[in-house]
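J.: Need a 3D model of the following:
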Amino acid sequence: MRQIGAGPQPYTNVARQLLDRPLAILPHQLEATLLALQARLGLVEISTIDATAMEAKAMLERSALSGDARREWDSGRSFHTDGEVAVIPIVGTLVPRFGWLDPMCGMTGYDGLTRKLRDAVRDPAIEAIWFDIDSPGGAVAGLEQFVLELAELADSGGKPIYAWVNEQACSAAYAIASTCHKVYGPETAMVGSIGCCMAHTDITGALDEAGVKVTIIRSGERKMRGSSVEKLDKVTLAKFQASCDAVRDRFAKIVAMGRGITVDDAMATEADWFEGSEAVDLGLMDAVTTEREAWARLEEEIDRNKRERRSAR
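T.: Predicted coordinates:
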């Protein structure tokens, strides 16, 4: 029987995971996500860390891309399978807790990914793991725990773990991809964005226009600083900036460890994104290829591992 979590979290819970929290996500996708929340939650204005205001505007839905490899649902497992390979999709914005094990409504939860990864590693019939990634990134909360567990499993020398960029693995999604043994994608694959951003809402102008006055009574000078109902003060802005900088430093170390490049090289990308051959030249991907070819390389590694196990008996 297919096992699922408690279901999608309310929009307010998703908002708590994305607002005033460090994010590893492409800026334009952050804007689109917050604008969607804006409509659901009635937010008037959203400001980025550099105080750029984002107001409501038309949004286009992004259609999912299908891969070459066959996908099957194996009843009783939390993950899809194709032969001896566990296929784990990472689609849309990444959040800490989303409940569903499959990506839903343009979001994927680290909780579901963790469950699938652990189940695939324990399953004796599974010889390898394939992450099918089409994500601009998302929340930092929950990311590092998942990546550290993934890195530990990758280093154990057990099952090969491949990342297929179909067609985007940026920010938090790239942190996951970079921890895999191999990263492949087509020439149009977009990877990188090794950095961090944060969004803060300021509704003071709207409150003034509506004739609403908010009085904050606090015990402790720093209590409730960063609230949307008062102007962002310099101390809080500095704390937000320091938090973003710290996340970027840790992100660069994760990429350096997984991809075999230096931390300085990862930082030198300045959180930009790169496509295809340029990403390969920078060491962010292993090769530009088709999904079918990448899948064939994984099957070759599976066969090689089987031969080595037989010869070791």
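
J.: Could you use CA atoms for every contact and neighbour count after this?
T.: Fine.

J.: which residue ranges form the strands in the stretch 201-313 of the chain?
T.: 273-275, 287-288 (DSSP state E, counting those that start in this stretch).

J.: one more to put side by side:
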Amino acid sequence: MKQFFLTVLGVFTGLFLFLVVVPFILIAIAVGSATSKEPTPANTVLELDLREGITDQAPTNPFALFGGGGLSTLQIVDTLAQAEDDGRVKVLLVRLPEAGITPAAADEIRQAIRRFRASGKRVIAHAQGFQPVGAAVSSYMIGASSSELWMQNTSSFQLAGLSAESVFLGRAFEKYGVNAQFEQRYEYKNAVNEFTESDYTPAHREAMGAWMTSIYTSALANAAQDRKVTPQALRANIEAGPHSSAEALRRRLIDKVGQVEEAEAEAKRRAGKGAEIIEFGDYAASKGARNGAGKNAIAIVGGEGAIMTGTGGGADPFGGGSSIMSDDLAEAIYDAIEDDAVKAIVFRVSSPGGSPDASEQILAAVRAARAAGKPVVISMGDYAASGGYWISSEADWIVAQPSTLTGSIGVYGGKLVLADALGRFGIDMRNLTVGGEYADAFSPSEPFDTADRAAFAASIDRTYEEFIARVSRGRKLPPARVREIARGRVWTGAQARSIGLVDQLGGIEEAIAKARQLAEIPNDESVRFKRYPESKSPFAALSEMFGVSGEAARVLVGIGAIMNDPEAEAAVRRLQTERARASGASVLADQPY
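T.: Got it, this is the predicted structure:
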């Protein structure tokens, strides 16, 4: 009966969308496409606003723009590379976020800005202050890479370091009768701690302190290089804060004090007579992605988010695609393998991990590419940790940003026993089981018994050993050495390079250059770029959304999201998280940003 009602619901929902929503969407896409083709003015200022947040990769779903998504790191890098060679673009104006930006994304954007400046063009950055929350040091690092760094007169320079917050539920669970039963391999697999502890364990504190120090030190060194001061002097000035805008100017932390309108006027003056400001997204849409030219191609395969088994509907259909579905990503790699023009694959990974089975399915496709004679180069984004490292481990070459969070070679799993907690509210939970003794092992009504706990621990051990074996084979390290540097510990890209988990520091451009080298494509020969998975057409996306009637409920949640219903959006996030943290083994790293 439930399936019948879902089927009816799917039919009516589909009719409503087809007759009402879809025409509106298609008209909006057509209008947006026509608008994006307007000519770029002869003297153009590109305005890049980083305050709305960015993803690592652009979504392939054509309806994602209706979910409020903004730019992606790769889109920014790609568009700036095209703007370097566009004689009409004279100046880049960057609006900086007050509360920071993901450190690895900041590394990549800084590098793109430096290449833009190296082409002889000017960059003006404007900030409405730097707040003492999150990775504001990464936002400042981007600003420091500009030709001029402005700050509003009433704003404060409150950046004084790097901070991260952790929420521990151990005492609350104990108070309310929730029994958290987990296995972790090993002490640095800190995602479990939020359920079992009330404070940092020594290992948790050690690991977080180490990667935070690495990110902070790297950002200061980069900013000092761009500001032409010593890292020691810059650090002393920053940590002496907070500062007013006038004091920040006196200490040479910024270059000018002024409103954003004044910065815009200066940018237009620098660009030349009749200069106009064009929003970065509009210019990016008019240019499209770099395709290159030539008989040989490099495939760029992308995956972002938690790694799950399956296909298609792992994310809000109107959102940016916040999960990696193993069938889809493996198929994308196999498509690149079968394309005779593709000589090498750059695999962009931005993931905290997820299912070990899904990770192994994707890694098998990477192995197939190498067996077919197509080198695979990993380009790590914000994260490539746990399962994200699993799928990267056997590539020919790994490139990461200094601030990428990677490693986390470990595994955890378990359950929350809720019977006692619910009993306090007069809710009784009972369990019935048919079959073997392990059938109810993950029941939330009772704790593991001794035999179930031992069997589950053994499965966790097997997954951990499989992870170690893949890293050992891929990185050509003895298993004992991998165990020594693994134990679930998160490393930054800079740290990972020093211990052999990463080959090179850099971003997508460095990964493409390495892929060209491994494929033996001469430097003076043009090369094409082919992107996988390919972007879906609006009708293909709709077909996928309504392919089975059981998807109707998720579609309704998606509609709620497009209407900015916070409860619906929260439901999507909960569903995704629960799938990623399902019972059994999980290779999912903690996400401190």
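
J.: hmm, back to that, so which of the strands of the stretch 201-313 of the first structure comes closest to residue 81 of the first structure?
T.: Closest approach to residue 81 of the first structure among these is made by strand 287-288 (24.1 Å; C-alpha to C-alpha).

J.: aligned partner of residue 395 of the second structure in the first structure?
T.: Correspondence of residue 395 of the second structure to the first structure, assessed by TM-score structural alignment: residue 180.

J.: returning to that earlier point: export the strands of the stretch 201-313 of the first structure as JSON lines, with columns for distance to residue 38 of the first structure and mean neighbour count.
T.: Putting the strands of the stretch 201-313 of the first structure into JSON lines (distance: least, C-alpha to C-alpha, whole Å; neighbours: other C-alpha atoms under 10 Å) gives the following:
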{"stretch": "strand 273-275", "distance to residue 38 of the first structure": "26", "mean neighbour count": "19"}
{"stretch": "strand 287-288", "distance to residue 38 of the first structure": "38", "mean neighbour count": "20"}
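
J.: What are the buried residues along stretch 242-253 of the first structure?
T.: 243, 244, 245, 247, 248, 249, 251, 252, 253 (16 or more other C-alpha atoms under 10 Å).

J.: How many neighbouring residues does residue 339 of the second structure have?
T.: 12 (other C-alpha atoms under 10 Å).

J.: same deal with the one 4 residues further on?
T.: Residue 343 of the second structure sits with 24 neighbouring residues when counted by other C-alpha under 10 Å.

J.: ok, now residue 270 of the second structure?
T.: Neighbour tally, residue 270 of the second structure, other C-alpha under 10 Å: 19.

J.: what span of the first structure lines up against stretch 74-81 of the second structure?
T.: The aligned range for stretch 74-81 of the second structure is empty, by TM-score structural alignment.

J.: now stretch 497-506 of the second structure
T.: Going by TM-score structural alignment, stretch 497-506 of the second structure lines up with residues 280-289 of the first structure.

J.: Equivalent analysis for stretch 107-126 of the second structure, please.
T.: Taking TM-score structural alignment, stretch 107-126 of the second structure hits no residues over in the first structure.

J.: Just the buried residues of that stretch, please?
T.: 107-117, 121-126.

J.: looking at the strands of the stretch 201-313 of the first structure, which is closest to residue 158 of the first structure?
T.: strand 287-288 (22.7 Å).

J.: other SSEs contacting that closest one?
T.: Where contact means 3 or more C-alpha pairs under 8 Å, 6 or more residues apart in numbering; DSSP states H and E, strand 287-288 of the first structure is packed against strand 182-185, helix 276-281.

J.: now for these, which one comes closest to residue 115 of the first structure?
T.: strand 182-185 (21.5 Å).

J.: follow-up on the earlier one: what about the strands of the stretch 201-313 of the first structure, which gets the closest to residue 153 of the first structure?
T.: Closest among the strands of the stretch 201-313 of the first structure, using C-alpha to C-alpha: strand 287-288, at 22.8 Å.

J.: Would you mind getting the average deviation of the closest one from the second structure?
T.: For strand 287-288 of the first structure, the mean deviation from the second structure after alignment is 1.4 Å (mean C-alpha distance after the TM-score superposition for the first structure).

J.: re earlier: got a list of contacts for the match of stretch 497-506 of the second structure?
T.: 178, 182-187, 191-192, 259-261, 276-277, 279 (C-alpha atoms under 8 Å, 6 or more residues apart in numbering).

J.: Repeat that for stretch 104-115 of the second structure.
T.: 56, 73, 76-77, 80-81, 84, 123, 138-139, 141-142, 145-146, 381-382, 401-404, 506-507.

J.: Keep only those of those residues that are in strands.
T.: Per DSSP state E, strands hold the following members of the contacts of stretch 104-115 of the second structure: 123, 381, 382.

J.: end-to-end on the match of stretch 497-506 of the second structure?
T.: 11 Å (C-alpha to C-alpha, to the nearest Å).
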